[in-house]
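[1] need a 3D model of the following:
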Amino acid sequence: MDARRAWQQWTDWVLTTDPAQRLRLSMAGLAALLMVACMLVMNGVAWAGLTARTPVLVWSVLCSTGLVVVYVAIRSGWSQRCADPSLTLPQIVYAMACNAVAYTIAGPARGVTLPILAVILMFGIFGLSTRQMLGVLVYGLVAFGTALGVVAWRHEAGHEPALEIAHAAMIVVVLLSGTFLTTRVQATRQHLRRQKHELTLALEQILRLATRDALTGLFNRRHMLELLERELGRTARPPRSIVLAQLDIDHFKAINDQHGHAAGDKALQTFADVVSASVRQSDVLARWGGEEFVLLLCDTPLGEAQQLLERVRTAVAQAAPRDAGDGVAFTVSIGAAVHTPGEAAERTLERADRALYAAKAAGRNRVVLCPGSAAESATTAAPPPA
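    Below is the predicted model of the structure:
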């Protein structure tokens, strides 16, 4: 257990505890391990007498310095100010430069550097954009073109022009292949991102269809019942004052009969807009069915709820359906009930519905609170017509 804790502490110090940083440093560490393996191969070539040891040792020091600089830049957080905090492009550019230099100093064994080039490009496939990879292609052609020119200029012992031409052809093939694969991978990633975006939009649309009324944009009956069950279940922890109100547009059938169903739809939309603008942000309005709506008032004392519902009634009476033509107007009757802790939502709605029927029977265009106690017996009626 102590060994595991010590290992965890050590890895946390080396890679940090930030998940994003750990991923960046892990990828940089994998690249460093591959570079170290390449350095071991080059030093093995030198110790075998195929090339001079001093240039290889100097080259190894320069490669190691680059690895340390990259680690420090990422580990310190400095790289996070860059567009790519992983420093993928700088790492590839530096590694390709080291690889091109290795080609010039490897002597007869310079062919071993070609697989290293393929490994370097492999890191660019998933970390670079197509434009960046095209830049790497041009950079690679220039770097290795220079390396090939240096080798040809020095006329080393055992230099075979045909072999150098073969190496040049393989370098071009590797660079082109890496660029092509990067282009295909980027195209696939863009396609997947587009599919993900379209799927997200489709899911949002499905969720909206499942929870919203298509005409008014309000919550539908099924979703409102779910909200009621969830909200009313919290009334006892701690006790909260919750009022449920049933709202019904007066003489709505006459609007449809006299002005057409299009006017009726606009009346419903106007009603939803007016009521939504008259209540608080914490209140929830839903279309219950037809011209009936349900309003949930949370943390609302009875007197405050009565004032709010009267404000809604007045606003509806003063509104006119948008684009519905002259002569179209309507009022609303409202029945409300205070929820009793432990009472089922359906029971509270039944009491609010009885209050709504009482408002209708009393002449419509009024607010009635469900009679159940002296406090709930108040009725607010519209002013009599002049």
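
[2] C-alpha only now, for contacts and for neighbours.
    OK.

[3] quick one: contacts for residue 91?
    Applying Cα atoms under 8 Å, 6 or more residues apart in numbering to residue 91 gives the contacts residue 70.

[4] what separation do you get for it and residue 127?
    11 Å (Cα to Cα, to the nearest Å).

[5] okay, and residue 350 sits in which element?
    helix 345-361 (DSSP states H and E).

[6] what helices or strands is that helix leaning on?
    Packing contacts for helix 345-361, counted by 3 or more Cα pairs under 8 Å, 6 or more residues apart in numbering; DSSP states H and E, involve helix 221-232, strand 243-249, strand 332-338, strand 366-369.

[7] contact partners of the first one?
    To tie it back to what came earlier, the one meant is helix 221-232. For helix 221-232, contacts defined as Cα under 8 Å, 6+ apart pick out 210-212, 242, 286-289, 296, 339, 341, 344-345.

[8] the helix or strand in which residue 187 is found: how far from the chain's middle?
    Assigned by DSSP H and E, residue 187 falls within helix 161-211. Mean C-alpha position of helix 161-211 versus that of the full chain (Cα atoms, centre = their mean, to the nearest Å) differs by 21 Å.

[9] make a markdown table from the helices and strands packed on helix 345-361 and add distance to residue 193 and mean neighbour count to it.
    Listed next are the helices and strands packed on helix 345-361 as a markdown table, based on distance: least, Cα to Cα, whole Å; neighbours: other Cα atoms under 10 Å:
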| stretch | distance to residue 193 | mean neighbour count |
| --- | --- | --- |
| helix 221-232 | 31 | 16 |
| strand 243-249 | 44 | 26 |
| strand 332-338 | 48 | 28 |
| strand 366-369 | 52 | 29 |
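
[10] could you also give me the structure for this second sequence? I'd like to compare it with the first:
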Amino acid sequence: MGSRTPAQGGAILDTTTEDRLRQREPLQRLRLGLYSYLLLWAATLLGIRTGLLQADTPHWLLFGAALLVTLLLALQSRYCPGRDPSTLAFPHLAVATALVSALMYYANEVRDMMMFCYFIIMTFGLFTLRLRQLILLAALILCCAGLLDALEWQRQADNKALLPTLAQLSLLIGGLAWFIYIGAHLRLFRRRERQQQLRLAAQQQHLEATNQRLRDALEALEQMAIRDPLTGIYNRRYFMERLHQEVARCQRHPRPLHLAMLDLDHFKRINDQYGHPAGDRVLEQVAEILGSLLRRTDLLARYGGEEFALLLVDLSDSGARQVLARLQQRLADPAVQAILPQPVTFSAGVAAWRPNDSAEQLIERADQALYAAKHAGRDRVASADD
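    As a prediction, this is how the structure comes out:
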């Protein structure tokens, strides 16, 4: 997918859509020019019939050449979509200038009135050309007008008055200068608008980045609030919240729920013999091993010290015992014991939820089963229902 860029009104446009719109713009402009040529051709035919234009006006040649150039520009725009639209607009307006100048050469009484066609061409250039191209277009119009006056003086040197010609030429120069002045200010406004859009886009990106950092920070704070800082598993506070939720859910819709309390055997020896840093590493490794063997729906938390709490959902009594037996077998694996300072085992007490049991009652029964497992020799699982 293309990147996204800000548009007016706060809307966001995909860059591929924006490029597609930019490619359509020169084609639409050329289509407008085609319609203008056809309308001007019809007016030319009417002028020839009414005598406003000379009967020998080569309209077929003039408009045929203009339409051919328009077709070539359309093909170039179609197969070279990456070009700047202004590079296609300038030759189109230059051809229009040459066409209007040729028609003015064959005009009779309406030649002075047709001078306003130059201003219409400049109006199109005002919104499509760059400032340098607009100046070149004005210079081209002025050259064409000067050439027409020169040809007119050559044909009617005796009957041509100098003052009206100079006045007309001065009016044309003033009008062209006005268009250039307006074009310069228009491009200045567009540049400022573009800079403002870029600033708004930069501010929007900055705000999005800031919001993302805030979301990441909030997520990190949330994880810090529910995770044990040493082992990375859930802490006791979050475990109690989930336990109350699961008990409440079972009270509404009864289903199997087991709570197991696990305590590492003789963990104090590890701290005394190897130091507390070694004991912390053992807790980290045991938590990682136990968590890797559980289902996504199971919940493992550090209940306190070397004691862990395990919440098993939708498992039978035998299924809960099998989970705990699998955890014991994994800890007894020689490959696991090799990375620990000394062999580590755990005692566990498991209790199944009973109707009308509260979370505290379930914890109390699991604790009693844990004490029973320890008194029976450790490294075993005791059930509160036995």
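
[11] circling back to that earlier point, give me the mean deviation of the helix holding residue 350 of the first structure from the second structure.
    Compared with the second structure after fitting, helix 345-361 of the first structure deviates on average by 0.8 Å (mean Cα distance after the TM-score superposition for the first structure).

[12] give the contact list for the aligned residue in the first structure for residue 310 of the second structure.
    Matched across to the first structure, residue 310 of the second structure falls on residue 295, judged by TM-score structural alignment. Each residue near residue 295 of the first structure by Cα under 8 Å, 6+ apart is listed here: 244-247, 283-286.

[13] spatially nearest residue to residue 295 of the first structure (excluding sequence neighbours)?
    residue 285 (4.5 Å; Cα to Cα, 6 or more residues apart in numbering).

[14] and for residue 373 of the second structure?
    residue 382 is the one closest to residue 373 of the second structure (Cα to Cα, 6+ apart), at 5.2 Å.

[15] map that neighbour across to the first structure for me.
    The alignment partner of residue 382 of the second structure in the first structure, by TM-score structural alignment, is residue 368.

[16] I'd say that match and residue 338 touch.
    No. With contact defined as Cα atoms under 8 Å, residue 368 of the first structure does not reach residue 338; the gap is 11.8 Å.

[17] where in the first structure does stretch 149-162 of the second structure fall?
    With TM-score structural alignment applied, stretch 149-162 of the second structure matches no range in the first structure.

[18] endpoints of that stretch, how far apart?
    10 Å.

[19] repeat that for stretch 332-342 of the second structure.
    Stretch 332-342 of the second structure end-to-end distance (Cα to Cα) = 11 Å.

[20] from the chain's centroid, how far away is that stretch?
    Distance of stretch 332-342 of the second structure from the chain centroid (Cα atoms, centre = their mean) equals 50 Å.

[21] please apply the same query to stretch 111-131 of the first structure.
    How far stretch 111-131 of the first structure lies from its chain's middle: 31 Å, per Cα atoms, centre = their mean.

[22] who's in contact with that stretch?
    With contacts defined as Cα under 8 Å, 6+ apart, stretch 111-131 of the first structure is touched by 38, 88-89, 92, 95-96, 99, 102-103, 133, 167, 170-171, 174-175, 178-179, 181-183, 185-186.

[23] just the buried residues of that stretch, please?
    111-114, 116-118, 120-125, 127-130 (16 or more other Cα atoms under 10 Å).

[24] how far away is residue 103 of the first structure from residue 246 of the first structure?
    Distance from residue 103 of the first structure to residue 246 of the first structure, counting by Cα to Cα: 83 Å.

[25] sorry, wrong one. I was asking about residue 175 of the first structure.
    Remark: distance between residue 175 of the first structure and residue 246 of the first structure (Cα to Cα) = 72 Å.

[26] equivalent analysis for residue 212 of the first structure, please.
    Distance from residue 212 of the first structure to residue 246 of the first structure, by Cα to Cα: 18 Å.

[27] which residue in the first structure aligns with residue 355 of the second structure?
    In the first structure, residue 355 of the second structure lines up with residue 341, judged by TM-score structural alignment.

[28] in what helix or strand does that match lie?
    Taking DSSP H and E as the definition, one finds residue 341 of the first structure inside no helix or strand.

[29] surely it touches residue 237?
    No. In this structure, residue 341 of the first structure is not within contact of residue 237 by Cα under 8 Å, at 9.5 Å.

[30] higher neighbour count, the two?
    More neighbours surround residue 341 than the other of residue 341 of the first structure and residue 237, with 16 against 8 (other Cα atoms under 10 Å).

[31] give me every residue that touches the more buried one.
    Residue 341 of the first structure is in contact with 232, 235-236, 239, counting by Cα under 8 Å, 6+ apart.

[32] what do you get for residue 279 of the first structure?
    Residues near residue 279 of the first structure by Cα under 8 Å, 6+ apart: 308, 312.

[33] at 7 Å instead, please
    Applying Cα atoms under 7 Å, 6 or more residues apart in numbering to residue 279 of the first structure gives the contacts residue 308.

[34] can you tell me how far it sits from residue 247 of the first structure?
    Computed as Cα to Cα, the residue 279 of the first structure to residue 247 of the first structure distance reads 13 Å.

[35] for the stretch 51-200 of the second structure, which segments count as helices?
    Taking DSSP state H, counting those that start in this stretch as the criterion, the stretch 51-200 of the second structure carries its helices at 59-79, 85-105, 116-128, 131-155, 162-226.
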